[in-house]
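# got a predicted structure plus its sequence, pasted below:
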Amino acid sequence: MHCPYPNGNQMKDPIVILGGGPCGLSCAWELAAQGWDVVVLEREPRPGGLCATNTFGEYRFDLGGHRFLSQNQELTSRILDLMGADMLVSERKSVVMHSGKRFAYPLSAPDLVENLGLGLNLKALLGYAGELIRRRISPRDESHFEGWVTARFGRPLYDRFFGPYTEKLWGIPPTQISSDWAAQRISLLNLGDAALRLIGLRRSPIRTYARRYYYPRLGMGQLFDRMASRMCREGGIIHLGADVTGLDVVGNRVKAVRYHVDGQEYLLPCSWVFSTISLPALARYIAPQSTNGVETAIGNLRSRALRFLNIPLDIPDFSENTWMYIAEPQYKMSRIQEPKRRSSEMVPQGKTSIMLEIPCSVGDKIWEADGNTLFQEMSLELRSLGYNIDSVALDHHSVWVEHGYPIYHLGYQHDRDTLLAEVAKMENVLTGGRQGIFRYIFLDTAMEMGIEAAHQIMQGSRNLKHIQSIRTEKALLEIDALTAT
């Protein structure tokens, strides 16, 4: 997509946005709507970033399990107005597959009791009782994921559910992962809370995930295709296939952005820069000759990569679930998703498809594996789980994501703050989004960050900490979303 300069006006020193995902496009949309000159540089051939939708023939696949829901009524109204009849209301159903059984997700007390059986339930309760005693004698270190979860649920449940899946997802031991991740993602307060609810002695509302959500008819990427088109109609510009390679820094200001398109380098003067690319990359561009502390932080902040194996199927349905978590460590895949559960138009009539999410690291065996080899291996895993697709798989396609999830290693806050301090030295640079502030956020929060950045630029003021603090309340992600039921 290339949008010509409005009215032939060759803009001088526009606002340049690095990255055309939810955060960057929301910033550009807001600026363009107010008449500001803005240019978006997006490395991929389509807008949307991690929320793009890839099309293979008549089948559409997102990059993960995206959905739109927000506490922000104004943002929700704007998105619904933008999408019109193309925005659907969907309902998700998720399960955790473990040892041949399906557990409701998020984990619930009645479901655990029913599926674990008498022996394992007694073992779990004894493990939790042991933790209560230990807490009085020698409390665990709860700064890391393992300690936080074990202290609240006991060793048996940690070893069965939480630990193996977490290590598979992140690729490092849970003792090296900050407990921040657990606090955001686990709905039950502890096993004691679950037991009290089970016998009816506690009835206060449980923290949970929203089941109903908004979803575009043709995949999440449709939302950002439309946002990019609207932004262009209002005078903005987006360059796709534009790979940012550096920043020209003079004093405490960025004067221009360097980028490549089809092997040719361009220099784009700028008045402001709003970055949504990875925080370590931005810090490197700002300070190529950085101090040892900055170099250490750049090396420490890493993201977990993902490889998606997309498989069209010659059957009408694969399962009744939107997605299924594969908890056991012997399986390389971490999640199975069926796109038609969000919108029937993700597949041709009478067909379905699945998307296998496989955590990996850039350059490892999974990342580099031949597509046919990986397909055969995943087919065997599916067969072991009770799904034989050998006779119904029509094709397979891989999509790679380098920066999937920020890895919350122990001490990540210090490393993140070190790099954000480098960004703060630049008078005309802001950063936001999942990669830009190295924080796990959903797309509505990323959009709010982009809109806030636009407002700060239009006002000629900077408040980086305000952008970074959007939706940082100590609450389970999604709990209070407007579409929750």
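Happy to help now that I have it. Numbering: from 1, shown residues only.

# going forward, measure contacts and count neighbours with C-alpha atoms only.
OK.

# hey, where'd the helices end up in the stretch 251-400 of the chain?
279-286, 292-300, 365-368, 371-384 (DSSP state H, counting those that start in this stretch).

# included below, for side-by-side comparison, is a second structure:
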Amino acid sequence: MKKIVIIGAGPAGLTAAFELLKRDAKEYQVTILEETGVIGGISQTVRHGGNRMDIGGHRFFSKDDRVMQWWQDIMPRQGKPSFDDIKLHREKQLAKDGPDPAETDRVMLVRRRVSRIYYKRKFFDYPVTMKPQTIKNMGAATTIAAGCSYLKASVHKLPEDSLENFYINRFGRKLYSMFFEGYTEKLWGRHPREISADWGSQRVKGLSIRAVLKDMFSKIGPKKKNQKHVETSLIEEFYYPKYGPGQLWETAAEEVRKMGGTIQMHSKVTQIHTDAKGKVLSLTYEKDGKPETIEGDIFLSSMPVKDLVAGMNDVPAEMAKIAAGLPYRDFVTVGLLLDKLNLKNETDIPTLGNIVPDCWIYVQDVGVKLGRIQIFNNWSPYMVQDPEHTVWIGLEYFCAEGDKFWNMSDQECINFAVKELVSMGVISSPSDVKDSHRERIKKAYPAYFDTYAQIDDLIAYLNRFENLFCIGRNGQHRYNNMDHSMATAFEAVDNICAGKTDKKNVWNVNTEKEYHEEKKES
């Protein structure tokens, strides 16, 4: 029996454990070491006062059919209407013999995708569309300026040596300055000219003014039979667990335990012991303040590369320097319970309480630090204790661990967030807030600057350890979505089961040049 040790009980780690045990529970002895007391990593669900928070927002959609099927095997798609579907007389394509959300919790809901940009107190589609309302919101002069700017960018392409040039080439300088420049700087704490274009190629592949116009005209005319791609703006629905993403990963963890796997919580890995022949021998981790050691035959790591390398022995100075310099962006969510939002639902989408229908609202205004607003009612009515009479929102802030914003007390941070919402006109007064909660997440976003330019050298070094597989977002220092993190686990498990030590397929996940939410049609 091979001993498999997995670092991290997030999507990548749990997927790997589940797959190994499902394929051959007699062949593999699987142990997961999780630093925190929470299952799911950044894909956790936080409970507070009868309400639930999704940290960062997690749509369950993938162009990878294997991932989509895996999710539905864990949590079947709804076969009966959800609470808000019934109240609003909403029709959806339900799964035959699927579970009833009113009677069971282990169910995946089908949700409508709505995300918009809130800029200067007006709503714009996200991604930006060229429909009449967009032109009206921008005004004639701005629209003409944006059009001329785009035409200029189409003729005179800039070298794509920065994220700034990546955006300008696709949208023109005017739209870039309105919808990308300020928000990107909020997210990363760096101006887009300082960030590698790799981030753009990972996150906005396929999106441009040309794609927007193509999308718009495809909706006007009949769909062509040979149309092979669906751009991200056409993906109008996604799956979502009844109680948020953490519910799915908590369920997956239960299944891992049922198949014989061990999940040790509050077990922080501090040392990775290697030999000179290119093998990992064991790990040291802290549990209840005491160091413990676990040996293994194969190791899978979803812990941050920075911390992984820092814990390894005999690391060459140059590799240690690259790893130590890898940057991250940390994350704070402030949950607020309100009677109502001071925003009118001017769409034709019905909602409980007639609130705006958005899952996310992207805040482009540079006058506030706030990056995004989540409306949990719209993700799932079951995330909110009283979804008909209250609105439960999450205010997302990007920061750096240890900076002034991160170090605020809970109440200071909540007061700051509430003040920003009032200034934006999203709520009328601080008295609108009925309850609140703050969550802080370290290393939420691997960043694409500083020593990231040398990441390939570090990958080559890590690949020398034949029994070590780096998986997941932080395990690969790549801004993967949840499905990509799972795909790295699938690839690693395939290799382990086949006895392969080459890691190329694991690292190649999410490096293709198609947009990661674009799904090919047959």
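Here it is on my side, so go on. Computed from a predicted model, the values in this text were never measured in an experiment.

# quick check: TM-score for this pair?
Superposed pair, TM-score by TM-score structural alignment, normalised by the length of the first structure: 0.90. Supporting alignment: 465 aligned residues with a Cα RMSD of 2.4 Å.

# returning to what we had before: quick one, which of the helices of the stretch 251-400 of the first structure is nearest to residue 271 of the first structure?
Taking Cα to Cα, helix 279-286 is the member of the helices of the stretch 251-400 of the first structure nearest to residue 271 of the first structure, at 15.4 Å.

# so which elements touch that closest one?
The contact analysis (3 or more Cα pairs under 8 Å, 6 or more residues apart in numbering; DSSP states H and E) places helix 279-286 of the first structure against strand 243-250, helix 292-300, helix 412-424.

# quick one: it to helix 292-300, angle?
Helix 279-286 of the first structure and helix 292-300 are oriented at 140 degrees to each other (axes from the mean of the first three to the mean of the last three Cα atoms, to 10 degrees).

# helix 279-286 of the first structure: which residues count as buried?
Under the neighbour-count criterion of 16 or more other Cα atoms under 10 Å, helix 279-286 of the first structure has 279-286 buried.

# can you list the helices of the stretch 251-400 of the first structure in TSV and add distance to residue 463 of the first structure?
Below are the helices of the stretch 251-400 of the first structure laid out as TSV (distance: least, Cα to Cα, whole Å):
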stretch	distance to residue 463 of the first structure
helix 279-286	17
helix 292-300	22
helix 365-368	38
helix 371-384	46
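
# comparing these, which comes out most buried?
Mean neighbour count (mean count of other Cα atoms under 10 Å) peaks for helix 279-286 among these, with a mean of 21.

# and the aligned partner of residue 430 of the first structure in the second structure, which of the three is it?
With TM-score structural alignment as the criterion, residue 430 of the first structure lines up with residue 469 in the second structure. Using DSSP: H, G, I helix; E, B strand; the rest coil, the structure places residue 469 of the second structure in strand.

# which among the helices of the stretch 251-400 of the first structure is found nearest to residue 265 of the first structure?
helix 279-286 (15.7 Å).

# quick one: the closest one to chain centroid distance?
In this view, helix 279-286 of the first structure has its centroid 21 Å away from the chain centroid, taken as Cα atoms, centre = their mean, to the nearest Å.

# same question, stretch 204-222 of the first structure
On the basis of Cα atoms, centre = their mean, stretch 204-222 of the first structure is displaced by 14 Å from the centre of the chain it belongs to.

# quick one: contacts of stretch 120-131 of the second structure?
Contact with stretch 120-131 of the second structure is made by 115-118, 134, 137, 212-213, 216, 233, 365, 424-425, as judged by Cα atoms under 8 Å, 6 or more residues apart in numbering.

# could you do stretch 45-55 of the first structure as well?
When contacts are defined by Cα under 8 Å, 6+ apart, stretch 45-55 of the first structure is touched by residues 1, 19-22, 25, 60-64, 66, 219-222, 224-225, 228, 240-241, 401, 404.

# again, 6 Å this time
Residues outside stretch 45-55 of the first structure that contact it (Cα atoms under 6 Å, 6 or more residues apart in numbering): 20-21, 60-63, 219-221, 224, 240-241.

# distance to residue 48 of the first structure, neighbour count and secondary structure added to those, as CSV?
CSV is the format used below for the contacts of stretch 45-55 of the first structure (distance: Cα to Cα, whole Å; neighbours: other Cα atoms under 10 Å; DSSP: H, G, I helix; E, B strand; the rest coil):
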residue, distance to residue 48 of the first structure, neighbour count, secondary structure
20, 6, 32, coil
21, 4, 30, coil
60, 14, 22, strand
61, 13, 30, strand
62, 10, 23, strand
63, 10, 25, coil
219, 11, 28, coil
220, 8, 28, helix
221, 6, 27, helix
224, 5, 25, helix
240, 11, 19, strand
241, 13, 18, coil
